[in-house]
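In: Kindly return the folded structure for what I paste below:
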Amino acid sequence: MPQDFRCNCPFTSALDVLGDKWMLVIVKQMLIEGKETFKDFTKSDEAIATNILSAKLKLLEEVGIIIKTQRPDNKKTNLYLLTDKGLALAPVLVELAKWSDSNLRDINPTIVNGEEMKFLRTDKSAFTNVLVTKYREKLATTLYNSNL
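Out: A predicted model of the protein is given here:
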C-alpha cells in the first residue's frame, strides 16, 4: 500500500511517515535497545499493543526503514533490521533525546541520566556515530550468520 502524503512539504512528508507516537519509538528500540523480533518489541517498557506493532512494522518495512528477514538459527522467527534509511534517523533520535534532556527533565525527573546521557551531552555527533557503528557491526554479523 503506497504511503499517502498530505502535501509536498518535506517536514510534513516526514511526519506523515514518522509522526505518530510509535514509529520513532520502534526505531529507537531497534537502534539503542537491540530489539529485533516481534517478541522483543512486545516485552518493551512502552507496551505497544500487538495489533498496532504489526501495523507499524509493516509500514516501516513498506517505506524502507526496516527489512524483515528470518532468524538464521530459527526460520520461524522473523527479524526486523534497520536499513540505511532507518539508520539515517539516528541523528533525529539523538536530537530528540538531547531536547528531552534539556527541556523535559523538570517535568519528568525520571529521564535516564547515566553515562550515555553524559556522552550525548558532551558530543552528540560522536554519540550518534557510536550508535550507528555498533548497529552496523551487529547487522553485519546477523546478515553473515543468516547466509551460512
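In: From here on, just use CA atoms for contacts and neighbour counts.
Out: Will do.
In: which ones are touching F5?
Out: Listed by Cα atoms under 8 Å, 6 or more residues apart in numbering, the contact set of F5 reads S13, D16.
In: Kindly confirm my reading that it is in a helix.
Out: No. Counting by DSSP: H, G, I helix; E, B strand; the rest coil, F5 is not found in a helix; it is coil.
In: L131: what's it in contact with?
Out: Neighbouring residues of L131 by Cα under 8 Å, 6+ apart: L31, I32, A90.
In: another one to check against the first:
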Amino acid sequence: MPDDIKADPYAALCPSRQIIAVIGDKWSLLVIPLLARGAMRNAELMRAIEGISQKMLTQTLKRLEEYNLVLRHDYGEVPPRVDYRLSALGQSLADVICTLDDWVVENFAELSGRQS
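Out: As a prediction, the model looks like this:
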C-alpha cells in the first residue's frame, strides 16, 4: 500500500482488512500475549495453548512473522534451537490485546450469563 493511501478497514477492498484478519485470528490472540511475557520456543507455546495443533501454531507464527509482529531467532545449533519473540510493533499490539484479555476476565460472569 503506497504511503499516500490511508488505511480504511471499512472499505471492502482495503488491504488493511487482511491485517485485521491476521491479528483477530483466535490463535494470534493467544500467541501474542504469551510472547509478551518473553521469548518462547515452539514446544513452550504448544504446552501453553491448549487445543492448538502444531500445524496451526506454525501457520500462526509464520503469518505473524510476515507482518513483522513476531521475530524468529534460529540459534544455528544442533539439535536445532529456535525461539520466537515479539518485535516492537508486536509488543505495542500485545499491550492492546492484554487490555482486551483483562476486560474479558473482568466481565466474564456477565458475558456468560452468570452472576458474579
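In: returning to what we had before: of the contacts of L131 of structure 1 - the most surrounded one?
Out: L31 (23 neighbours; other Cα atoms under 10 Å).
In: hang on, the earlier thing: can I get the contacts of L131 of structure 1 in CSV including secondary structure?
Out: CSV is the format used below for the contacts of L131 of structure 1 (three-state DSSP):
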residue, secondary structure
L31, helix
I32, coil
A90, helix
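In: Now for Q18 of structure 2, how many residues are close by?
Out: Using other Cα under 10 Å, Q18 of structure 2 has 12 other residues around it.
In: The helix or strand where it lies packs against which elements?
Out: Assigning secondary structure by DSSP states H and E places Q18 of structure 2 in helix 16-23. Under the contact criterion of 3 or more Cα pairs under 8 Å, 6 or more residues apart in numbering; DSSP states H and E, helix 16-23 of structure 2 touches helix 54-66.
In: Recalculate using a threshold of 10 Å.
Out: Here helix 16-23 of structure 2 touches helix 28-36, helix 54-66, helix 88-111, going by 3 or more Cα pairs under 10 Å, 6 or more residues apart in numbering; DSSP states H and E.
In: What's the local residue count around the aligned partner of A48 of structure 2 in structure 1?
Out: With TM-score structural alignment as the criterion, the equivalent of A48 of structure 2 in structure 1 is S44. S44 of structure 1: 13 surrounding residues under other Cα under 10 Å.
In: State the three-state secondary structure for S44 of structure 1.
Out: Per three-state DSSP, the local secondary structure of S44 of structure 1 is coil.
In: Please apply the same query to the one 3 residues further on.
Out: In terms of secondary structure, A47 of structure 1 is coil; the call rests on three-state DSSP.
In: how much space is there between it and K39 of structure 1?
Out: 12 Å (Cα to Cα, to the nearest Å).
In: circling back to that earlier point, indicate which one of the helices and strands packed on helix 16-23 of structure 2 is closest to I19 of structure 2.
Out: Checking the helices and strands packed on helix 16-23 of structure 2 against I19 of structure 2 by Cα to Cα gives helix 54-66 as the closest, at 9.7 Å.
In: Would you mind giving the residues in structure 1 matched to the helix or strand immediately after the closest one in the chain?
Out: Following helix 54-66 of structure 2 in sequence order, the next helix or strand is strand 70-74 (DSSP H and E). Counting by TM-score structural alignment, strand 70-74 of structure 2 pairs with residues 66-70 of structure 1.
In: Mean distance of that stretch to its aligned residues in structure 2, please.
Out: Averaged over the aligned pairs, stretch 66-70 of structure 1 sits 1.1 Å from structure 2 after superposition, using mean Cα distance after the TM-score superposition for structure 1.
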